[in-house]
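A.B. asks: A predicted structure for the sequence below; I have some questions about it.
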Amino acid sequence: MSNFWDNVSKFPRFLISVLIGFFLTTLNPVFELLKQKKTRVLIILVSTSFFVIIYTILQSMLGIN
């Protein structure tokens, strides 16, 4: 029974490492694109406009002024 609890206690560490690995693997192409000046400006503009659009949509949906 103690073997079971040892495995359960290791699960949070495993979950955190899997999540960090997922985000690093997913964002690695973006980091590679940020090394070039032309694509850096484009990515910043696209991401800024994306967040502004999402913010405006949520503000309208929730009725927040």
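C.D. replies: Done, it's in. Residues are numbered from 1 along each chain as shown.

A.B. asks: Only C-alpha atoms from now on, for both contacts and neighbour counts.
C.D. replies: Will do.

A.B. asks: Pull the distance from whichever strand or helix holds residue 23 to the chain's centre.
C.D. replies: Residue 23 is located in helix 2-33, with elements delineated by DSSP states H and E. When C-alpha coordinates are averaged (Cα atoms, centre = their mean, to the nearest Å), helix 2-33 and its chain have centres 13 Å apart.

A.B. asks: second one coming, line it up with the first:
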Amino acid sequence: MNNFWKNIKKFPLFIIAVFIGFFLTTIEPFFKLLRNRKKKIIIPTIIATIILIIYNTLRLMLAIT
């Protein structure tokens, strides 16, 4: 029974490690793209456009003026 509770205590750390690994793996290609000067301008523009589209979609869906 002691072993069970030790494993339960480790589970939150495991979940945090999985999320951190997922985000690092997902974001790593963007850092490689940022090494090129021309792409330093394109990537923030794409990210800003995506955020703007999501913002406008949510604003219209929720009828926020």
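C.D. replies: Nice, thanks for sending it over. Treat the numbers as computed from the prediction; the structure is a model and nothing was measured.

A.B. asks: quick one: the helix or strand that the helix holding residue 23 of structure 1 is followed by to chain centroid distance?
C.D. replies: Using DSSP H and E, the helix or strand that follows helix 2-33 of structure 1 towards the C-terminus is helix 37-62. The chain centroid and the centroid of helix 37-62 of structure 1 are separated by 15 Å, computed with Cα atoms, centre = their mean.

A.B. asks: which of the residues in helix 37-62 of structure 1 are buried?
C.D. replies: Of all the residues in helix 37-62 of structure 1, those buried under the rule 16 or more other Cα atoms under 10 Å are residue 40.

A.B. asks: Quick one: average offset of it versus structure 2, please.
C.D. replies: Superposed on structure 2, helix 37-62 of structure 1 shows a mean distance of 0.7 Å to its aligned residues (mean Cα distance after the TM-score superposition for structure 1).
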